[in-house]
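Q: pasting the sequence and the predicted model now:
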Amino acid sequence: MDDELRERVEAAGEAAALFNALKHGSDPDVGAIMGPLMGENPEFRPHGDEIPGVIAPIVAEVGRMDETERRDRLETLAPERLAELEADDEEDDRVLPDLPNAEAGAVVMRAAPNPNGPWHIGHARMPAVIGTYKERYDGEFICRFDDTDPETKRPDLDAYDAILEDIEYLGFEADRVLRASDRLETYYEHARELIDRGGAYTCSCSGEAFSELKNDGEPCPHRGKDAETVREEFEAMVDGEYDSGEMVLRVRTDIDHKNPALRDWVAFRMIDTPHPREAAAEYRCWPMLDFQSGVDDHLTGVTHIIRGIDLQDSAKRQRFVYDYFDWEYPEVLHWGHVQLDEYDVSLSTSTIKELIEAGDLTGWDDPRAPTIRSVRRRGIRGEALVESMTALGMSTSDVDLAMSSVYANNRDLVDDGADRFFLVRDRADDPAVELPVVDGDAPAPAAGRPARHPDHPDRGDRTIPAGRVRLETSDLPPAGERVWLKGYGCVRRAEEELLYVDADIDVVRDGDVDVVHWVPAAESLETLLRTVDGDVRGYAEPEIADAAVDDVVQFERIGFARLDSFDPEGTDEPDGPTGEEDLVAYYAHP
């Protein structure tokens, strides 16, 4: 790291430490500010291993300031950050606006997922917001699976339960769960009534022919059919007497409407591909989403609909049906799309599925996949994701979700309960090295005893044998220089060994000696750490074997991780990709 970059890191690190301390009313921590620091300064990321050491003395200095000193210093260094804090202090806790014309106890909202695969992270926004509104208004949350397209968005039978599990993970529960594919007869009955009201007609035009007529504002030649003929042909559709593309049922709208997309839109079409659900496999006449969803919203009493700004035409189409039936249309709120940083994989269920099928991802919970299953396996709590999603508000513009905000929320939730451990990574560009620790200026202790958690001395210390140790090469000092093995003491490097100096922490406080993590060479557990950037191998200290699967721990100087599987005795095959690991952990965040 050159001097110019170091100065920028120091300035940004000090601003981040001051902001963090003032926001949370506590002393800052290097781990707590690393996520926001790297997220806001992507050019720092190639130096991620060096930055904690650069900013540690600055963070310590901020920790010695009182609140007034911190506020004055932040105003000098980054006045816009102080203004952001003051704006946050004044902002109402409820970042979501009140629903229009909402009555407590009478609000009904629905999430309407297409179960063509488990949810990606962007999908979490809808249940997060609906669940929050349900709690605010003592309302009802419906989960309705819009699974009426067995061909182009073919349902995945496992996705129904997976989506309900995702909703539960986010902290909510649907009051009612519906599957549209169970309700075909209901849609048929409403189609028949619509035909009788003069609101629909059967059409055998090719798609190209109708599109040309529609764009020219010309009526379809089938538009003038009498209701009896339309009814007979629709019954033939229901009975499966037409092939795909041979006949559709159209809603009669306004052929002169200024928006061609609203002119006589399709309500039902024929699909030859059987539905994967056995209960729906015999049906061939399927409703389009705008018809099915519009009917269901009315029948289930939905009062408020949230949908993407790109789906504004859906409400306009459905209003034609509502007018024919003399129904009152629900309140509608539109929002923009969620765009996500950090991941190389797009927020697309079909893209993720293709990568899994090609073997480029190991599954929906691969840490590289931008899915709810993935962040859950990484030890990120649903509450953290909900808080970040609701903080996006209801803007009709596309919004950016910084994963650093999710990480910050999760850090607040897990930090207190996460015991600390050491993990020495063994990477191609920074391999682990072994050196003996021997007597030097003083006799070398047999073990180190770092705290299990710095804020909870009652949890006691860990015991780490120190006869022969592993360090990351980048932490090894030059010959003749000193380094502090955390929880153990100060050592000086000879060529092929570390000479014990003493346990006087003042050398660290004076800023002369770096503090590094380490593990014993013999007793450590071979570890696979699965991350968003790929798998990392290394060695964890032995006492981590006393933890349990699903525990979230902090690997000091690295970050938080969820323990996924253990095989310290080599007796069983662990769940890791190779079966060679004593421990598999999923990296959460800094």
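A: Ah, there it is.
Q: only C-alpha atoms from now on, for both contacts and neighbour counts.
A: Noted.
Q: tell me where the stretch 101-250 of the chain has helices.
A: Counting by DSSP state H, counting those that start in this stretch, the stretch 101-250 of the chain has helices at residues 125-137, 159-169, 184-196, 207-215, 227-238.
Q: ugh, wrong one, I meant the stretch 251-400 of the chain
A: Going by DSSP H, counting those that start in this stretch, the stretch 251-400 of the chain shows helices at 289-299, 312-325, 349-357, 372-377, 382-390.
Q: right, and those helices - which one's nearest residue 120?
A: helix 372-377 (5.5 Å; Cα to Cα).
Q: I'd like the helices of the stretch 101-250 of the chain as a markdown table, with mean neighbour count and distance to residue 80 appended.
A: Formatted as a markdown table, those follow (neighbours: other Cα atoms under 10 Å; distance: least, Cα to Cα, whole Å):
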| stretch | mean neighbour count | distance to residue 80 |
| --- | --- | --- |
| helix 125-137 | 21 | 29 |
| helix 159-169 | 18 | 36 |
| helix 184-196 | 17 | 56 |
| helix 207-215 | 14 | 52 |
| helix 227-238 | 18 | 63 |
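Q: one more to weigh against that first structure:
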Amino acid sequence: MSEDATNTLLASAEQISASIANYLDSIKSTITKSTKSGPFFGKVRLIEQLKSVDPKVLKDAFETQWKSLISNAPEADKEPKKEKKEKKETKKEAEKKETETEESAEGEKKDRFEARFLESAVNSEALLEQHKEATGGKVRTRFPPEPNGFLHIGHAKAMNLSFGYAQEEGGDTYLRYDDTNPEKEEQIYFDSIKEMVLWLGFTPKWVTYTSDYFDQMYECAIKLIKKGLAYMDFSTKEAIKAQRDNRTDSPYRNTSVEENLKLFEHMRRGYFEEGKAVLRVKIDMQHDNPNMRDFIAYRIKYAPHPHVGDKWCIYPSYDFSHCLVDSMENITHSLCTLEFEIRRDSYYWLLQALDMYRPKVYEFSRLNVTGALLSKRKILALKNKNVIRGFDDPRVMTLAGLRRRGYTPEAIRSFCKDVGVTRNANQIPNERLEQSLRTDLDGKVDRAFCVTDPLRIELINYPADKVESLPAPNHPVHADRGTRMLPFSKILYIEKSDFRLQDDKTYYGLAPNKEVGLRFGYNITCKEVVNKPDGSISHLLCEVDLTKSRKPKGHIHWLAQPRPGVDPIKCKVFFYDDLFVKGANPEGDSGALESSLNPDSLVEYPNAFVDPIFHDAEKSKVFEKYQFERLGYFVVDSDSKQGDLIFNRSVSLKVDKLLK
């Protein structure tokens, strides 16, 4: 064997030994003389630098160090003897418990968030101690949206996970605005994000901004340059992309530390034009992960920042800032969606290079709901073309839109919990979200009557000057909700769809010479149809049976004039359906976006009548919710006001048919 080959083997053996020693040192405090080695050897085999090592060689090196570790480990606590039968069950339970609580490479207990291991993610004892001192051993999570748009249903899942997990563990959560792109960030987004977080029922322990840490991040960049791990690059944007794609070095990669420090200071002072210079980290241009190929840490933007003003003209990238702020805020669990999984390597590389605390990172699948349009850019395009009214249009699944549609925080949180957390890609039917809302609203909201498309009825055998009041329960189950009084008079209104000229055995509505029941009222029989000059129906002449001597086939809802010549309360009612036709993929092909719009996504009823309870201003406050009997669940729209009531249908009833 040549001398060079021998040196290579020796170096490899040293590297193997050092990697194993580093790992065993991180978990030694949990080891007793009775601890089994198997699970820990499995962890060693996952260390990136050791994956290509011959398993037998690796096993021998591991066992040597393991024996030394065990020989110096304390005795395990003795437990009292148990009966033989119980001992067998206890052993099985103990093995399960050992699997669940096995110490991970970070020196922390396993939890539900287990993902790809990297040796660079291992914290030293000193870092763990500092972290524990800062947190008191409590879980810390963060919800870090970029304030360049409105939150949507996918953010609800992320919030539910980050806030929910911290709450379960008795920990705390940051709301952190990831504000590193001043050109796209506006105060309206900052305000809306906080409003939606609070509306969804989550209270952050702290509200912070990534820009709060710009000074510390700048010092981190200086430190990297001094360590030879960052350099100024004057290549074009296209050239940098080509370098990373082709795994070729930048011509500026080997600039001296002194020169890079000087140029970075010039960049900070605004000596260079926007787009002419960037700061790149110096990692590994040959890495399989493109995010490890010298990603950009700082770029120039001559734009005022909505939070820090014009103090800076250089701004850190997401890849540079995200992990640093996580570490500075002592986040224990950095939870994000799977598209960020590629950034795991660079996340830990940067923290290791700066010897900073490394949080546990876990990536989960995005929440994809069928037919949902979540893209900020595409929503804005539809808004600009007046296809939708804005980011809070009830047909888009922004949280503002869902609130306006009538969704409750409880229904959304329940839906997110029902969907669960997984790393597997999934497509959740919209019907599951709708059912979460029905389940939540059914027991909560009062009932009321609304006639969306009125057909006038004149009762030919009822006095013209008489008005009586009929009681109707506010809820069919909860009698404690009380009753409301419905005026009943000679002139009343029913839905046009509740009358047909031709009757059949499957139809439960009104028809010529057919009797039908008025819900919480009397029975009526159609005696004559009065037509307009064009042949369309003007109104119906009916007889009322005040004794209800016969049981009708069906019951319909209605509203009557509260006084002769005075119609019920007028309102507008909007029925919403999916914004896109069934099977469309609005998050996919942009070219097909408008061609796949559902022409019936919004149906307006501008001349509807509504229950007399809405004379009470308290009943018609924005976002108050009701079940309009036989029609579905409705909410008072945000554009509504007294004298001009607007209701949005949130969701249909579970079974959308005539009540029997």
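A: Received the coordinates, thanks. Please read all numbers here as calculations on a predicted model, not as lab measurements.
Q: and the TM-score between them?
A: Once superposed, the chains reach a TM-score of 0.74 (TM-score structural alignment, normalised by the length of the first structure), with 467 aligned residues with a Cα RMSD of 2.6 Å.
Q: before we move on, the earlier item: between the helices of the stretch 251-400 of the first structure, which one is nearest to residue 133 of the first structure?
A: Comparing those against residue 133 of the first structure with Cα to Cα, the closest turns out to be helix 382-390 (10.1 Å).
Q: could I get the helices of the stretch 251-400 of the first structure in a markdown table, plus columns for mean neighbour count and distance to residue 332 of the first structure?
A: What follows is the helices of the stretch 251-400 of the first structure, written out as a markdown table (neighbours: other Cα under 10 Å; distance: least, Cα to Cα, whole Å):
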| stretch | mean neighbour count | distance to residue 332 of the first structure |
| --- | --- | --- |
| helix 289-299 | 19 | 12 |
| helix 312-325 | 17 | 8 |
| helix 349-357 | 15 | 25 |
| helix 372-377 | 23 | 26 |
| helix 382-390 | 21 | 18 |
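Q: quick one: contacts of the helix ranked longest in the first structure?
A: The longest helix of the first structure (DSSP state H) is helix 3-24. Applying Cα atoms under 8 Å, 6 or more residues apart in numbering, the contact partners of helix 3-24 of the first structure are 27-30, 32-33, 36-37, 44, 51, 54-55, 58-59, 62-63, 67, 70-71, 73-74, 77-78, 81-82, 85.
Q: so that helix corresponds to what in the second structure?
A: Helix 3-24 of the first structure corresponds to no residues in the second structure, going by TM-score structural alignment.
Q: which other helices and strands contact the helix or strand just after that helix?
A: Per DSSP states H and E, helix 3-24 of the first structure leads on to helix 30-40 as the next helix or strand towards the C-terminus. Contact analysis of helix 30-40 of the first structure by 3 or more Cα pairs under 8 Å, 6 or more residues apart in numbering; DSSP states H and E lists helix 3-24, helix 51-63, helix 403-414 as its packing neighbours.
Q: can you check which part of the second structure the second one sits on?
A: Residues of the second structure matching helix 51-63 of the first structure by TM-score structural alignment do not exist; the stretch lands nowhere.
Q: the very next helix or strand once past that helix packs against which elements?
A: Using DSSP H and E, the helix or strand that follows helix 51-63 of the first structure in sequence is helix 67-77. Contact here means 3+ Cα pairs under 8 Å, 6+ apart; on that basis helix 67-77 of the first structure packs against helix 3-24, helix 79-90.
Q: who's in contact with the counterpart of residue 141 of the first structure in the second structure?
A: Aligned counterpart of residue 141 of the first structure in the second structure: residue 173 (TM-score structural alignment). Residue 173 of the second structure is in contact with 140, 141, 142, 143, 162, 163, 166, 204, 205, 206, counting by Cα under 8 Å, 6+ apart.
Q: return those of those residues that are likewise in contact in the first structure.
A: Retained in the first structure: 140, 141, 142, 143, 162, 163, 166, 204, 205, 206, out of the contacts of residue 173 of the second structure (criterion both residues aligned by TM-score structural alignment, their matches' Cα atoms under 8 Å).
Q: for these, give me CSV that also has distance to residue 443 of the second structure.
A: Shown next, in CSV, are these (distance: Cα to Cα, whole Å):
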residue, distance to residue 443 of the second structure
140, 35
141, 34
142, 34
143, 32
162, 29
163, 27
166, 29
204, 30
205, 32
206, 35
